[in-house]
Each structure stands twice: as structure tokens, then as C-alpha cells.
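**Student:** Quick one, what's the 3D model for this:
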Amino acid sequence: MKDLEIYVRDLEVGAVSQWLEGQLDQLELDDSQVDSVIKGTALFQGAGLRITLYPGAFGKRFTSLVMEGEALPWSSDLDCARSAWRSLDTEVRCSPGDWMEGDPVEDEKWWRLDHRGEHLVNWN
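**Tutor:** Coordinates of the predicted model:
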């Protein structure tokens, strides 16, 4: 199973489902409130996807969005973040892809996409 994970700053209610409706089939995601964990499903190329929103990530202002499935609409976290940023018009962050569970977080760089462009930055 593959996964994608991005972090969306100051996520507005309904924004994720509105963005993903154009990317996925049979989207079932109720993000009319974003103050607790939200789980949903969808299809992409006929394969099932699990979608989970985790609000309050990294100091409460970010919501983690995780998509898991055999087929995904983007080939990398960065491609997913680019699509999200274009649609949501708020800061989006993601891992550059080389971090593994257990690696020190303090040295990690993240992609930050916002009105200033795409930059590798420390989280804080």
C-alpha cells in the first residue's frame, strides 16, 4: 500500500472535500468540521483509498492529510502538496521524501509551499 501525507495550515471547513472531488471518484469525506480526526474513502482508477485528516498537527495550526491506497492520484507528497496549494490557497507542507520513522526530526527539512513559492525549510 502507498501513502501520501501533507500538512495544511489553517484548514477551512469543506476545503479538502471540495479539492478532492475533482481528483477522486465516489468521495465520502465529511469535513464540515475540522476539530477532530476525520476519516473518509474514495476511489482512484477503480481502487479504494482511505483518507484521514488529523487536526492539530505541529502546534495546532496544521492539519495532517493522509491518503492510503494501491493507486494514488499523485506520485509524491510534493506533487500532492502542489495540487493542494493551488486549490486551497493556504500554506501546505510536506516531507522531501527521504525521512524515515526514527530519524532525528531537528535536522529535517520540509517543503513549504505558499505565496512566496516552494522552499525547503526547517519546520519552525
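**Student:** Going by C-alpha atoms from here, please, whenever you check contacts or count neighbours.
**Tutor:** OK.
**Student:** roughly how far out does the helix or strand encompassing Leu113 sit from the chain middle?
**Tutor:** Applying DSSP states H and E as the criterion places Leu113 in strand 110-114. Remark: strand 110-114 is offset 12 Å from the chain centroid, using C-alpha atoms, centre = their mean, to the nearest Å.
**Student:** Now the second one, please; I'll put the structures next to each other:
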Amino acid sequence: MTQERHPDIEIYVKSCSISQIETWFSELSDTWQHEFSQGVTHEYKLSIEGKQIPVLIHEKVAGKAWSSIWFKSDETPWFKDLDCARVAAVALATQVRCIAGGWKSGDDPDEWWKIEGDEEALIQWATN
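**Tutor:** Below is the predicted model:
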């Protein structure tokens, strides 16, 4: 059985500043540029392996310590959210979470991967 590539990638990072995330973007991409900011929402365009990837960061979601990083493309270097979360946890030296399954009918919306250092665990994370 082959796994389906996620149509986009979204991770949640704990206690990271925008400048820390931008430093990661510098390491991750060929080039990146800040497109727009309004309040706690920030838009970027990253060039990764020749692909233009729009990215949306929303600070202070799921509790004030968490920021969402949404790579709005199916052309990221990662096959699924968990792949990205593993990379981000190391690069940002923080806890990262991502949805365990996906967003399709039948998936448990409260089941998440929690990645911190080299530890990974499935948790229940009610975001409401």
C-alpha cells in the first residue's frame, strides 16, 4: 500500500519567534522573501529545489505558545506533515506537532504527533 502525499504541509511549533523561523527558512530554501504581515499573520514565498512554495505563519494559535507554519503546496520536499515536523524539531530546537492522520473523514482530529528532540509520540491534543 502506498501512502498518499499530503496536498500541503502544516506544522505547529512551540515558542519560536518569527526571526527563528526565518533563519530556518534561510537554511531550508534557495531563496525566500517576506510577502506580507498583518498582526500575527505572515506570508512568505520560498524557493525550494526550484519550486515556489507559498507559506503562511500564524502566531499564537492553539494557545499563545504555538505558531502554525503552513506550506501551501504539494511540491514541498516532504511527503507528509510528519516528515516536515521531524526536520523542524531539529532545526528549531523546539517541540513540533502535526496532525497524525490527515483531514479526511474518519481521521481523529485530536490525534497528533508530538516531536521533541529524538522523541516522537502520538498524543491527544484538543485544539479547541
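**Student:** Could you tell me where the strand holding Leu113 of structure 1 falls in structure 2?
**Tutor:** Taking TM-score structural alignment as the measure, structure 2 aligns residues 112-116 with strand 110-114 of structure 1.
**Student:** mean offset of that stretch relative to structure 1 (after superposition)
**Tutor:** Compared with structure 1 after fitting, stretch 112-116 of structure 2 deviates on average by 0.6 Å (mean C-alpha distance after the TM-score superposition for structure 1).
**Student:** Could I get the buried residue list for that stretch?
**Tutor:** Buried residues in stretch 112-116 of structure 2, defined by neighbour count with 16 or more other C-alpha atoms under 10 Å: Trp112, Trp113, Lys114, Ile115, Glu116.
**Student:** and what of stretch 86-93 of structure 2?
**Tutor:** Arg86, Ala88, Ala89, Ala91, Leu92.
**Student:** returning to what we had before: can you give the contact residues for the strand holding Leu113 of structure 1?
**Tutor:** Strand 110-114 of structure 1 has contacts (C-alpha atoms under 8 Å, 6 or more residues apart in numbering) with 78, 81-82, 85, 89-96, 118-123.
**Student:** can we see that at 10 Å?
**Tutor:** Contact with strand 110-114 of structure 1 is made by 6-8, 77-78, 81-82, 84-86, 89-97, 99, 117-124, as judged by C-alpha atoms under 10 Å, 6 or more residues apart in numbering.
**Student:** Among these, name the buried ones.
**Tutor:** For these, buried by 16+ other C-alpha under 10 Å: 6-8, 77-78, 81-82, 84-85, 89-95.
**Student:** Could you pull out the strands in structure 1 for me?
**Tutor:** For structure 1, strands defined by DSSP state E occupy the ranges 2-9, 25-28, 38-44, 47-57, 62-69, 92-94, 110-114, 117-121.
**Student:** In a markdown table: these, plus distance to Gln18 of structure 1.
**Tutor:** As requested, the strands of structure 1 are arranged in a markdown table below (distance: least, C-alpha to C-alpha, whole Å):
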| stretch | distance to Gln18 of structure 1 |
| --- | --- |
| strand 2-9 | 14 |
| strand 25-28 | 10 |
| strand 38-44 | 13 |
| strand 47-57 | 14 |
| strand 62-69 | 14 |
| strand 92-94 | 16 |
| strand 110-114 | 19 |
| strand 117-121 | 23 |
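**Student:** between those, which gets nearest to Ser17 of structure 1?
**Tutor:** strand 25-28 (7.7 Å; C-alpha to C-alpha).
**Student:** which residue sits closest to the spatially most central residue of structure 2, ignoring its sequence neighbours?
**Tutor:** Nearest to the mean C-alpha position of structure 2, by C-alpha atoms, centre = their mean, lies Ile11 at 2.6 Å. In this structure, Ile11 of structure 2 finds its nearest non-sequential neighbour in Cys98, 4.9 Å apart by C-alpha to C-alpha, 6 or more residues apart in numbering.
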